[in-house]
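[1] Sharing a sequence plus its predicted fold:
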Amino acid sequence: MPIGLEATAARRRRNPLDGLDPDPSVPADRIVSLVPAASEILFAIGAGGKVQAVSHACDHPPEAAQRPAASRTRLDAEGSSRAIDEDVREAVDEGEATFEVLGEVLHHAQPDLVVTQEACDVCGITPVDVRAKLARFEPGEGPELMGLHPHTLADVLDQIRQLGEATGTAEAAQRLVGALEQRIEAVEAFASDRERPTVAVLDWIDPPMAAGHWIPGMVEAAGGDPVLLDDASPSTYVEWDDVEAADPDVLLSIPCGFDARRALAEAEAVVEPDDRLPGLPRERVVALDAGAYTSRPGPRLVDGLEQIACALHGPAARQRWPEQATRVQRLG
């Protein structure tokens, strides 16, 4: 048996389907990553060569998008915020997933590790979803499952270390974490003695949803005060009256999975016709590329952190992070 397949078999024997904590003594050799952030991390820490298949949403780095897709969406991603939300609610009401795991691709990849997530049961692939597709593996020979569940920026750094341990790339993972920590500390130092604007962050626009998980903590680190949710809270539907009552200095539009132009267009379509937030200058309605920099709990969250600092602190921040400043879109 080739060395790689021998290690794969040994890893499966150590911890088959009933566990979510891979044995780091036998690094994973063949990986299916069903989480876009995990795919980004794996390639960033030098484990990209082990990735055999990815999810339909894994598009960064470009090498990840070249892997076979082991899932597909059931949503019309080109629909409006309202239409997508209605489709999601209907799927939830009927007990259906918004995506499909492709068992044939999963089995063909012959993974010893499948990476999923446990932070969102609606828009992300969970261990439960994958288990249903693993019946083709012999008992005790299926891959290990790793379910990532970050809720804060610190959790995201921890999951980078976790993936490093699972793939035999712990040193590279720690180097990446160290570099990200330095950038986070630089933003915090920059913002420490500046005025702190209040910020309402929406990770869905129609209907509005207050952004939770790691987003409030990112706003705080960038020198703002989040007004709708605290750090690590799950994202929650709100009413526009709640947003108006919070009277934010800045409205940050980051609909999950949308790029900056679409996020800004969605905000404009909802805010302008009904003259919502009349006291908020339109140049303080800001959008970022959520699909790249805020929705996915991976290394590029730190890019998003620097972009939020640029959105909140004007020319000084834009001079400090000129490349990130170009990615910030404003309504006015």
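    Structure received.

[2] Please make it C-alpha for all contacts and neighbour counts, starting now.
    OK.

[3] What is the subsequent helix or strand relative to the strand ranked longest in the chain?
    Taking DSSP state E as the criterion, the chain has its longest strand at strand 198-204. Next helix or strand after strand 198-204 toward the C-terminus (DSSP states H and E): strand 209-210.

[4] from the chain's centre, how far out does that following strand sit?
    Counting by Cα atoms, centre = their mean, to the nearest Å, strand 209-210 is centred 16 Å from the centre of its parent chain.

[5] List the neighbours of that strand that are in contact with it.
    Residues outside strand 209-210 that contact it (Cα atoms under 8 Å, 6 or more residues apart in numbering): 200, 201, 202, 203, 204, 228, 229, 235, 236, 237, 238.

[6] try it against this one:
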Amino acid sequence: MENRRIVSLLPSATEIAVALGFGEQLVGRSHECDWPSAVESLPPITKSKLAKGLKSGEIELRVQEIVASGLSVYEVDGEKLRALQPDVILTQTQCAVCAVTPADLEDAIAQWTGQEPTLVSLAPDDMADVWGDFLRVGAALDAEDRAREVVAQLQARMAAINIAVAGKPKPRVAAIEWLDPLMVAGNWVPELIEVAGGTSVLATPGQHSPWIEWEQLAAADPDVLVLMPCGFRIAQALDEYPSLSADPRWRALRAVQEGRVYATDGQYFFNRPGPRLVESAEILAEICHPDIAPFGHEGAAWVRIAE
């Protein structure tokens, strides 16, 4: 494989590149790329306009203000990016408020002379798209065969999860991607729930995550509630949980009354459409079916919330 200088501006793309064997060819990253830990030594090319420490509701309000002003949520350091002389830049078009998009890069690379880097934009809506992104990155790096091998290995692990829960009752699961306002995880997450032996409610596979009203959540009355707020570690989700649990509508839900509410690591799992979606499915399997042989994620990647 030809040696390439790769800049990844998307955490999941960074993880895909590493899974394909290109970790040592990464020369730059986004401020959010933090796994595997070795990539944190790479220079960050982006930064967020959001202040640290904001609550869910505050983040949503600030994002709406920035977007309404016609601006991007992120800033790209064009000079630093140019100095790295990348051959390939990995980015995305799936979510304008989740990570840097090609539009954010336009000004940064508009004045470059000579050969421009290859831009690889990922935009997965469902699991088929996620697997396709592995192949897309592999093609850009002349590693199609390796990409197919990695995808086959990950798909085999997914199949093993589904076999482990086969024949068991399927709990109805609501995966909460944002806490204020309420958003249910869509796109590939309903498929992960199915793989894990559950039935997704309030979201449709392959469709963007929908905002929901309290009345919709009450009407669905899921058996299991899984909190996976995008970009939040477990501690952050637990820190905001009292704002939910204080609401009588929340306390009336079946899952809450039966003690089947869980907080997960929404930064490292579920919201990054890359290789660790397999671990995300394992987490859901442990939550939905605690009687199966554990995959070892409890405590580090998820906890049950005791009321």
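    In hand now; what should we look at? These figures come from a predicted structure and were not determined experimentally.

[7] TM between them?
    Remark: TM-score between the superposed chains equals 0.94 [TM-score structural alignment, normalised by the length of the second structure]; 302 aligned residues with a Cα RMSD of 1.6 Å.

[8] just to revisit the earlier point, average gap between the longest strand of the first structure and the second structure?
    If you overlay the two and look at strand 198-204 of the first structure, the average distance to its match in the second structure is 0.9 Å (mean Cα distance after the TM-score superposition for the first structure).

[9] Provide the contact partners of that strand at residue level.
    Counting by Cα under 8 Å, 6+ apart, 81, 208-211, 215-216, 219, 224-228, 235, 243, 246, 248-256 sit against strand 198-204 of the first structure.

[10] Please apply the same query to stretch 72-91 of the first structure.
    With Cα under 8 Å, 6+ apart, stretch 72-91 of the first structure has contacts from 55-56, 97-102, 122, 204-207, 266.

[11] Of these, keep whichever come out buried.
    55, 56, 97, 98, 99, 100, 101, 204, 205, 206, 266 (16 or more other Cα atoms under 10 Å).

[12] farthest-separated two in these?
    Using Cα to Cα, these span at most 29.6 Å, a distance reached by 101 and 266.

[13] Please pull up the equivalent of residue 40 of the first structure in the second structure.
    In the second structure, residue 40 of the first structure lines up with residue 15, judged by TM-score structural alignment.

[14] For that match, the count of nearby residues, please.
    Residues near residue 15 of the second structure, counting by other Cα atoms under 10 Å, number 24.

[15] List the contacts of the one residue sitting closest to the centre of the first structure.
    Nearest residue to the geometric centre of the first structure (Cα atoms, centre = their mean): residue 296, 1.5 Å. Residue 296 of the first structure is in contact with 36, 37, 290, counting by Cα under 8 Å, 6+ apart.

[16] Map residue 279 of the second structure onto the first structure.
    Match for residue 279 of the second structure (TM-score structural alignment): residue 303.

[17] Sorry, wrong one. I was asking about residue 169 of the second structure.
    In the first structure, the residue paired with residue 169 of the second structure is residue 195, using TM-score structural alignment.

[18] That match: what secondary structure?
    Classification of residue 195 of the first structure by DSSP: H, G, I helix; E, B strand; the rest coil places it in coil.

[19] list the contacts for it?
    residue 223.

[20] picking up where we left off before, could you confirm the match of residue 40 of the first structure falls within a strand?
    No. Residue 15 of the second structure sits outside any strand when classified using three-state DSSP, being helix.

[21] Could you report the neighbour count for the residue nearest to it when sequence neighbours are not counted?
    Excluding its sequence neighbours, the residue lying closest to residue 15 of the second structure (Cα to Cα, 6 or more residues apart in numbering) is residue 274, at 6.3 Å. Around residue 274 of the second structure there are 24 other residues, counting by other Cα under 10 Å.

[22] wait, what's in contact with residue 274 of the second structure?
    Residues near residue 274 of the second structure by Cα under 8 Å, 6+ apart: 12, 13, 15, 16, 130, 134.

[23] Quick check: of these, which lies closest to residue 235 of the second structure?
    Nearest member of those to residue 235 of the second structure, counting by Cα to Cα, is residue 12, at 21.8 Å.

[24] In terms of helices and strands, where is the closest one?
    Using DSSP H and E, residue 12 of the second structure maps to helix 11-19.
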